[in-house]
Structure formats: structure tokens, C-alpha cells
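A.B. asks: Generate coordinates for the sequence data below:
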Amino acid sequence: MVSIDEVAKLAGLSTATVSRALSGRGHVSPASRERVYTAAESLGYVVSSRASSLASGRTKNVGVIVPFLDRWFFSTVLSGATSALMRAGYDSTLYNITADAAVRQEVFSTFLRRQRVDAVVAVSIELDQDETGQLLDLGLPVIAIGGPNSRLRTLTVDNTAVARLATQHLIGLGHRDIAHIGASPEFDMDFHIPTQRRLGFEQALADAGITQNPAFLEPADFTVDGGFRAAKQLLGRPGPRPTAIFAASDEMAIGAILAARDLGFRVPQDLSIVGIDGHELGEFFQLTTVDQFPIAQGERAAAAILAQLEQTDAEIGGDLPFELIVRGTTARA
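C.D. replies: Have a look, this model is predicted:
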């Protein structure tokens, strides 16, 4: 393994100068700094994270807390955040919050207190007062994505407005018999996002003077299979059928497309379908969706954390953007 002394010898500088140049702490002339970088690169020298931490008090590591790893949306936000952090020279430590309350408590009471991270990003997790207090007690920069928390800097999406926009698109196409595939109660957890999206759906109907049909509400589990099963129920049971479906996620919307085709319904000629998220398969299925740019959410969270770590004047926190993307799964009634 190449040592810092070897870099100093090749650069023709003292070990102390090389250390200052590589750590970014202390004055080093531009010419000397360039000589150090050239020598380090030619020798394949990598700064020891442990030594750098001792010298700077920084671990160059950010903790990222996520509720699920096997769900497309959360993994996509995570990808955006960790990629942006890596570009800035930071590693990431992942903490997966599970349904086990004891494990969740251990993350906040033990793992984050080991002082192995410089900052924390919480992705779509509703932190209670105790968890928020434990994060603040760390004295580290924290950014939370997904919902309001009066004690933390947050990046939020107005899920009611997102759902209202999706539903208004269907109403604008002349649809009146609109069904909603939402979440079953066990998935209505952090920030009650499914409930907010259902409320946005109901508000849009009410604003348009449309009476909601209770039979046109079907729960699912935010997966393709869940959307498939829910759409089968909506389209296969006796009685009135919807002419359009608003699904609370793109994965459920894709499941609804597959169910409609399985039952012989043409999309969008017989049935319009719209989702939410901006799923990577949306273009393949020509899915109309409200894109909430999950990769950009992660990148913006990383930028907010880096701004706090570097004490810059960059904007921290605020509302996250969303946009209606009209494709081929919606048409006039």
C-alpha cells in the first residue's frame, strides 16, 4: 500500500505539506497542491478515511434512513441521494427501518450515536417527537424528505395537490365515472400519503360536482400485483364500471393496465388510467402520470445536506416539484 511519505518524496515536498493538500486544511500554494495531486494519482494513493477523520473531525459519510429497500420509489430516491453524495466525495451508510419497533429504536438510540456519520437524510419516514429529539441531539445536519416536521429541515411533496392534478386531468377529458385504487390500511403509515392522495381525488370530484361512487374505491398494496388485483375487482364485478382509474402509484397503475387488457378492455379507448410517481417503466407502458421526480428528490436532499456541511448559502428545504406527464393511457371519455 502506498504511503503518504512516498507521495511526498515523488512530489518533492514535505509530508506535512502533502497532508494539508490532501485534507484541504491549511494553506498550500496552487502549484504545490497540483504537484501533490499529480503524485498521488500516479502512485494510486487514496487518503485513509480513518486518518482523514482524525485530522478533520469528519467521517465523509452520510447516514441515509429508508423505510423499504424493495420498493421502486424509495430505492430510486436513495439512488439519487447516494450518487450525488459520491460525486461530492462522501460515502453513505444505509439504515433500513423495518416494521420491528425494537430495530427502529436501535437505529436512533445506538447506530446513529456511534458518530460514524457527518449528517443524516431521512427518506419518507414520519419521525415521532422522541426520534426527532434523538436526531437533533446528535448535533448533525439533518434533512427529511416526504412530509412536514416543524423541528427539522424538510423537503415535502403536496400529495393532496398531486392527486388532485391527476384526477382533474381525467375530469378534463370528460370522465365522470372515475375509480380510485389506493392503499389498504396497513400501508397508510408514514405521513399518511395514501390518505392524502385519496383526499385529493375526492376534492377534485367534489369541485367538479361529481358524486363519488363508493364502489369505485379499491384498496391495494402499492405494487403491480396489488394494482392488478384491485383493477380486476373494479372491472370484473357486476354493476356499473368506471371509464377511468386514478391509481395512487405508477406500479398500481401498471397493474391496472395489465388487468384491463386481461379482461378485454382497451386502454385508453375503453378505460383511461393515470398514476403517480414517474416510474422508469412509465414510458414503456405509455402511462400518463404525475411525475414527482424521485431521483431529483434524492439529489436535492444530498445538495441540502452538503450545503449544511459546507455552510454555504444554498437553499435548504422547501416544496418538491411535480408535473403531469400525458402519454397514451388517457383519452376523452
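
A.B. asks: hey, let's count contacts and neighbours off CA atoms from now on
C.D. replies: Will do.

A.B. asks: What are the boundaries of the strands in the stretch 151-300 of the chain?
C.D. replies: Using DSSP state E, counting those that start in this stretch, the strands of the stretch 151-300 of the chain run over 153-156, 178-183, 217-220, 244-247, 272-277, 288-291.

A.B. asks: Is Leu324 part of a helix or strand, or is it coil?
C.D. replies: Secondary structure of Leu324, reduced to three states by DSSP: H, G, I helix; E, B strand; the rest coil: strand.

A.B. asks: no wait, Gly328
C.D. replies: Reduced to three states with three-state DSSP, the structure at Gly328 is coil.

A.B. asks: ok, it to Ser272 distance?
C.D. replies: Distance of Gly328 to Ser272, given as Cα to Cα, to the nearest Å: 9 Å.

A.B. asks: now swap in Leu152 and tell me
C.D. replies: Leu152 is 40 Å from Ser272, where distance means Cα to Cα.

A.B. asks: Comparing the two, which residue is more hemmed in?
C.D. replies: Using other Cα atoms under 10 Å, the more surrounded residue of Leu152 and Ser272 is Ser272, with 27 against 17.

A.B. asks: For that one, give its distance to Ile178.
C.D. replies: Separation of Ser272 from Ile178 (Cα to Cα): 9 Å.

A.B. asks: which residues do these two both contact?
C.D. replies: By Cα atoms under 8 Å, 6 or more residues apart in numbering, Ser272 and Ile178 have these common neighbours: 170, 243-245.

A.B. asks: ok, and the most crowded of those residues?
C.D. replies: Going by other Cα under 10 Å, Ala244 tops these with 30 neighbours.

A.B. asks: okay but that one is in contact with Gln168, surely?
C.D. replies: No - with contacts counted by Cα atoms under 8 Å, Ala244 stays clear of Gln168, the gap being 11.7 Å.

A.B. asks: ok so, going back, for the shared contacts of Ser272 and Ile178, work out which two are farthest apart.
C.D. replies: For the shared contacts of Ser272 and Ile178, the farthest-apart pair by Cα to Cα is Leu170 and Thr243; their separation is 9.5 Å.

A.B. asks: who touches both of these two?
C.D. replies: Residues touching both Leu170 and Thr243 (Cα under 8 Å, 6+ apart): 178, 272.

A.B. asks: and for comparison, fold this next one:
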Amino acid sequence: MPSIRDVARQAHVSTATASRALRGLPSVTAETRARVERVAAELDYVIPFNASSLASGRTNSVGIVVPFVSRWFFGTVIAGAETVLREAGLDLVVYGVPDEASRARFFDRMPVRRRVDALLVLSLPPAPREADALRALQVPVVLVGSTAEGLSAVGIDDLAAATQAVRHLTELGHRRIGLLGETDPPPHGFTTPGLRRRGYLRALAEAGIEPAAGLEAAGGFTAAAGETAMERLLARPSPPSAVFAMSDEMAFGALRALHRARVAVPGEVSVIGFDDHELAAALDLSTIAQPVFAQGERAAGLLLDQLRRQAPPTDVVLPTELVHRGTTGPAPAAR
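C.D. replies: Sure thing, here's the model as predicted:
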């Protein structure tokens, strides 16, 4: 399909000028506007948001509600969504809700009402009252990392992916397998930690391994907290021979703790993470790769489909993949 860049190139204008011309915005001469519109028609470029949409009340903005703007996962999802939305000539408005108070204010006041044409909600499983408020907006809403009736959603199968990660460790002969996870209950009602913990327990059960007391530690999904959690596991009378970290950032912290304790990886302790963070390959970290950027792209694409042709709500589950690198190896006994 032709893009706005194709139109701009053939019309001999910048992408920004082509977008303004097709959206009916000022500061474009009549001659330039006519040339851009003619090229768009020749290329059969679909103009999703133009002057007529502005006249009908469109804001040409999409809101994104996110718990932690600065964290890698959320920033990467936003980047993926922004790439697609920018191509469609839409602006992005980010609403951060880092704590329960700010989240309650957002859903009570709904500041996005009449300010955005559509809304993305990242990793915030909506309570029934919140889901009602989202549906009442009467604009397309797509959830990333959670689901709710009547709303589109994009995500991965966290349960299956976590099971695969821990199964990788059991197949290497590990029997004492630690878990770096999240506090109970998790912040914001996040469902991901619970699903990944269930995958951990499922893989242990498949291998006939009884979960050992004291081999789970809350790592807070950050490198610093992951390092502290790994130190707690190492202080156990019988530390694990392998660790599954629910995120690569926690795994990075775990590797640092192991290095400081002069514990060989994977000779004495194997570590597997989750995400395939952009630094995972540099640290030779075994992990579960999930398409983070693509989740943002796909979610934005669903929003555009619903804006353009009132497409029905859709659930999309994207694939994950085990990436075996240098931080996982046979259990010491197996070796």
C-alpha cells in the first residue's frame, strides 16, 4: 500500500507538508494542496484524516494511557504505536498514571473525552467500572497486555511463554529453579506476573518437581530490584541452580548479583529472562523474545481500522520465541 512518504516524494514536498495538505490544515498553498491531492489520487492513497474529518469533530489525536512512561517495555510499545499513527497523520497524547491515585483521577475525570479520536491502554487491566468508562467514551479503544469485553486487545500468551522458559531449564536438568517475580498483589492489578508465575509452576509440575520454599523473590521488574532479589536467593541455605526472571531487566540485575558474588554463569547458576530487551544479546542472555515494538504497531493498526471502517473489536495474540544464549546451560549435577 502506498504511504504518505510515497505521496510526498512524488509531489516533491516534505512528508509534513503532504500530511498537512491532505488533512486540510493551513500554511499550505492552494497549488501545493492540489498537487498533493492529485498525487494521492493517482497512487490510490487512502486519506484517513482530512478536512472533512476535522469538520466532523475529529481531533486527529490518539491518547495512550500508560503506568510507567520511562520503562523500556512501555516506551517501546509507544514507539511502535507512534510509528503507525504518525504515518496516518495523527498526533499522540500520553497520559501517565504511575500510581493508584493518578489512575483513579484519570478514570473518574476521563480527561481524554472529546480530546482524542481513539485510545490505547497499556498493561492496565480495567476494573469493571473502568471498562464501563472506556466503552462510554464511544471512541475506538485498544488494550495492550490485558483484555476486557467489547474492547480490542493485543498481547502475548504469557502463561505459555513462561512455561517454555522454565521447561528449557528443566530439560537442562535443573531441579532447584528460582523465580524473580513481583510483589503480591502486583501494582495496578497487573495480570502478567500472575500468568508468568503460573507458567513457572506448570513447568515444574510437568517435570515432577515440587516447588521449593523460599525460591521465589520479588524483583519489581527493574534491574536494581532484580539484583536485590537474586542476592536473597543466593543467601538461602540451598540456593537455586537456575533462575527464571519474569523480565530481562530483572535478569540483568540477577547477573550483576551473581558476578559480584563470583558465581559462574551458567556453570553454577543458569539465568533466563523474558522480553529480549535490546541489551539482552549484548549480555548473552537467554530469554523469551516477545514482539514489543510490534504490539504497539498492531494496536495502532487496530485503532485505525476501527476509525476508518468501524471494524468490530478484535483480540490479537502475537507469537513469542525461546532464544537460547550463553546464560543457560546444564545443571551442575547433569554436567
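
A.B. asks: ok, now how distant is the aligned residue in the first structure for Gly267 of the second structure from His175 of the first structure?
C.D. replies: Aligned by TM-score structural alignment, Gly267 of the second structure pairs with Gln269 of the first structure. Distance of Gln269 of the first structure to His175 of the first structure, given as Cα to Cα: 12 Å.

A.B. asks: do Asp91 of the first structure as well
C.D. replies: Distance from Asp91 of the first structure to His175 of the first structure, by Cα to Cα: 49 Å.

A.B. asks: Between the two, which has more neighbouring residues?
C.D. replies: A direct count of neighbours by other Cα under 10 Å for Asp91 of the first structure and His175 places His175 higher, at 21 against 17.

A.B. asks: List the residues that contact the closest residue to the more buried one other than its chain neighbours.
C.D. replies: Once flanking residues are discounted, His175 of the first structure sits nearest to Ala333: 5.3 Å by Cα to Cα, 6 or more residues apart in numbering. Contact analysis of Ala333 of the first structure by Cα under 8 Å, 6+ apart lists 173-175, 243, 269, 272.

A.B. asks: tell me which of these is nearest to Gln233 of the first structure?
C.D. replies: Taking Cα to Cα as the measure, Thr243 is the one of the contacts of Ala333 of the first structure closest to Gln233 of the first structure, at 14.2 Å.

A.B. asks: Now do the same for that closest one: its match in the second structure.
C.D. replies: Checking TM-score structural alignment: Thr243 of the first structure goes with Ser241.

A.B. asks: Equivalent analysis for Asp319 of the first structure, please.
C.D. replies: In the second structure, Asp319 of the first structure lands on Val317 (TM-score structural alignment).

A.B. asks: give me every residue that touches Ala206 of the first structure.
C.D. replies: Applying Cα under 8 Å, 6+ apart to Ala206 of the first structure gives the contacts Gln212.

A.B. asks: same question but for Arg236 of the second structure, I mixed them up
C.D. replies: Taking Cα under 8 Å, 6+ apart as the test, what Arg236 of the second structure contacts is Gly214.

A.B. asks: and the gap between it and Ile272 of the second structure?
C.D. replies: Distance, Arg236 of the second structure to Ile272 of the second structure, using Cα to Cα: 20 Å.

A.B. asks: same thing with Phe107 of the second structure?
C.D. replies: 37 Å.

A.B. asks: who's more crowded, the two?
C.D. replies: Ile272 (31 against 17).

A.B. asks: Test my guess that Ala245 of the second structure contacts Leu180.
C.D. replies: Yes - applying Cα under 8 Å, one finds Ala245 of the second structure in contact with Leu180, separated by 4.6 Å.

A.B. asks: quick one: which of the two has more around it?
C.D. replies: Ala245 (32 against 29).

A.B. asks: tell me the contacts of the more buried one?
C.D. replies: 179-181, 251, 271-274.

A.B. asks: Show me which of the residues you listed is closest to Pro187 of the second structure.
C.D. replies: Distance to Pro187 of the second structure across the contacts of Ala245 of the second structure (Cα to Cα) is lowest for Gly181, with 12.2 Å.

A.B. asks: What is the mean deviation of the top helix by length along the second structure from its aligned residues in the first structure?
C.D. replies: Longest helix in the second structure, counting residues (DSSP state H): helix 292-309. With mean Cα distance after the TM-score superposition for the first structure, helix 292-309 of the second structure departs from the first structure by a mean of 0.8 Å once superposed.

A.B. asks: Show me what the helix or strand following that helix is packed against.
C.D. replies: As assigned by DSSP states H and E, the chain's next helix or strand after helix 292-309 of the second structure is strand 315-318. Helices and strands touching strand 315-318 of the second structure, by 3 or more Cα pairs under 8 Å, 6 or more residues apart in numbering; DSSP states H and E, are strand 152-156.

A.B. asks: I'd like the distance from the strand it packs on to the chain centre, please.
C.D. replies: Chain-centre distance of strand 152-156 of the second structure: 10 Å, with Cα atoms, centre = their mean, to the nearest Å.

A.B. asks: when you compare where that strand runs with where helix 292-309 runs, what's the angle?
C.D. replies: 160 degrees (axes from the mean of the first three to the mean of the last three Cα atoms, to 10 degrees).

A.B. asks: what does Glu42 of the second structure align to in the first structure?
C.D. replies: Alignment note: Glu42 of the second structure maps to a gap in the first structure; criterion TM-score structural alignment.
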